[in-house]
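Student: sequence and predicted model, in that order:
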Amino acid sequence: MDVTELIAARVRELRAAHGLSLDALAELSGVSRSNISLIERGESSPTAVVLDKLATAFGVTLASLFEESAAAQDEPSPVSRARAQAVWTDPGSRYVRRHLSPAIRSPIQLVEVRFPPGKRVAYDTGAREVEINQQVWVIEGAMEITLGDERWRLEAGDCLAMRVDRPTVFRNPTRKPARYLVALTTLPFMPTRRNG
């Protein structure tokens, strides 16, 4: 399946599962109704920022938008063959993400990213109804990651663990491409307990 069609099917499926109209999803996500409609019809190639806004509204990871629809799967396979993995290029930054995880439902999602030199992607990520944790392991090159007010520069071999609950910026500050692996887990949201 073409990756644009894959995203279209997942957005339609998630919107139906949440019982949201186009107008309700637009209000919840901050993405215009017309843009969502174009995405659902496979007539638009949304940017990573737009996809993240939709994922936040649905309470899922961005990687979830690249999974096959549950209705399209007879018996999900525990194997994800390289030739069948969804590969998508962000039209804004030109970064390339490959969804590595098998179709079988798992609490872990793996994504490989190739990030062009000098490019930047900023997500307005906020709190969700689920807790999403991710680890970013740089394989080649260097990346600068900002989470809220904290910033880290990661070189090849470095790994950063972070919770996806604040605005996040991914930037390649070098003149060479970077490649990294993202591992994501999703847990039900557990409010922090305070003593007193």
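Tutor: All right, it came through fine.
Student: rest of the way, CA atoms for contacts and neighbours
Tutor: Will do.
Student: contacts only, for Val113.
Tutor: Residues in contact with Val113 (C-alpha atoms under 8 Å, 6 or more residues apart in numbering) are 95-98, 179-182.
Student: what about the strands in the protein?
Tutor: 87-89, 96-99, 108-115, 120-123, 130-140, 142-147, 150-155, 159-163, 168-171, 178-188 (DSSP state E).
Student: from the contacts of Val113, pick the one nearest Val60.
Tutor: Val182 (15.1 Å; C-alpha to C-alpha).
Student: grab the nearest non-local neighbour of the closest one.
Tutor: Nearest residue to Val182, sequence neighbours excluded (C-alpha to C-alpha, 6 or more residues apart in numbering): Val136, at 4.7 Å.
Student: second structure for comparison follows:
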Amino acid sequence: MLDDAEKKLLADAGHRIRETRAAQGLSLEQLARLTGISAPALSLIETGKRDPRLTTLKRIADALRAPLAAFIADGSGTAEPSAPTPSGGYDLGEYQ
């Protein structure tokens, strides 16, 4: 069972993932294609209802072209990182 601090960590990480995805104009389905993780599973991660493995978070970070630390930072030091803007766009054709 998760304690309150762990629930907050998951919710905060999920919020950062959702913010980054939305800032880049990606839908859940598009991120699912880029990561190989189902859209329902990504939704559970974004809402803090699933505790993803580190390797899962790394796949999401790579797909969003963001540092892994941007999603797991606990906010106890520096300001929250802003979402990077992709320079070349996304080629989702090979994932369809």
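Tutor: Yep, it's here. On a predicted model such as this, the values are computed, not experimentally measured, just so you know.
Student: re earlier: any chance of the strands of the first structure in JSON lines with distance to Leu62 of the first structure as columns?
Tutor: Output for the strands of the first structure, formatted as JSON lines (distance: least, C-alpha to C-alpha, whole Å):
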{"stretch": "strand 87-89", "distance to Leu62 of the first structure": "12"}
{"stretch": "strand 96-99", "distance to Leu62 of the first structure": "10"}
{"stretch": "strand 108-115", "distance to Leu62 of the first structure": "10"}
{"stretch": "strand 120-123", "distance to Leu62 of the first structure": "11"}
{"stretch": "strand 130-140", "distance to Leu62 of the first structure": "10"}
{"stretch": "strand 142-147", "distance to Leu62 of the first structure": "16"}
{"stretch": "strand 150-155", "distance to Leu62 of the first structure": "21"}
{"stretch": "strand 159-163", "distance to Leu62 of the first structure": "14"}
{"stretch": "strand 168-171", "distance to Leu62 of the first structure": "13"}
{"stretch": "strand 178-188", "distance to Leu62 of the first structure": "10"}
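Student: hang on, the earlier thing: surely the residue nearest to Val182 of the first structure meets Leu154?
Tutor: No: using C-alpha atoms under 8 Å, Val136 of the first structure makes no contact with Leu154, being 9.0 Å away.
Student: between the two, what contacts are shared?
Tutor: Leu160.
Student: and Ser43 of the second structure, what pairs with it in the first structure?
Tutor: Taking TM-score structural alignment, the alignment pairs Ser43 of the second structure with Ser37 from the first structure.
Student: the spatially closest residue to its match that is not a sequence neighbour: how many residues sit nearby?
Tutor: Leaving out its chain neighbours, the residue that sits closest to Ser37 of the first structure by C-alpha to C-alpha, 6+ apart is Leu22, at 7.3 Å. Neighbours of Leu22 of the first structure under the rule other C-alpha atoms under 10 Å: 20.
Student: after alignment, which residue of the second structure pairs with Leu22 of the first structure?
Tutor: Aligned by TM-score structural alignment, Leu22 of the first structure pairs with Leu28 of the second structure.
Student: roughly how far apart are Ser32 of the first structure and Ala26 of the first structure?
Tutor: Distance, Ser32 of the first structure to Ala26 of the first structure, using C-alpha to C-alpha, to the nearest Å: 5 Å.
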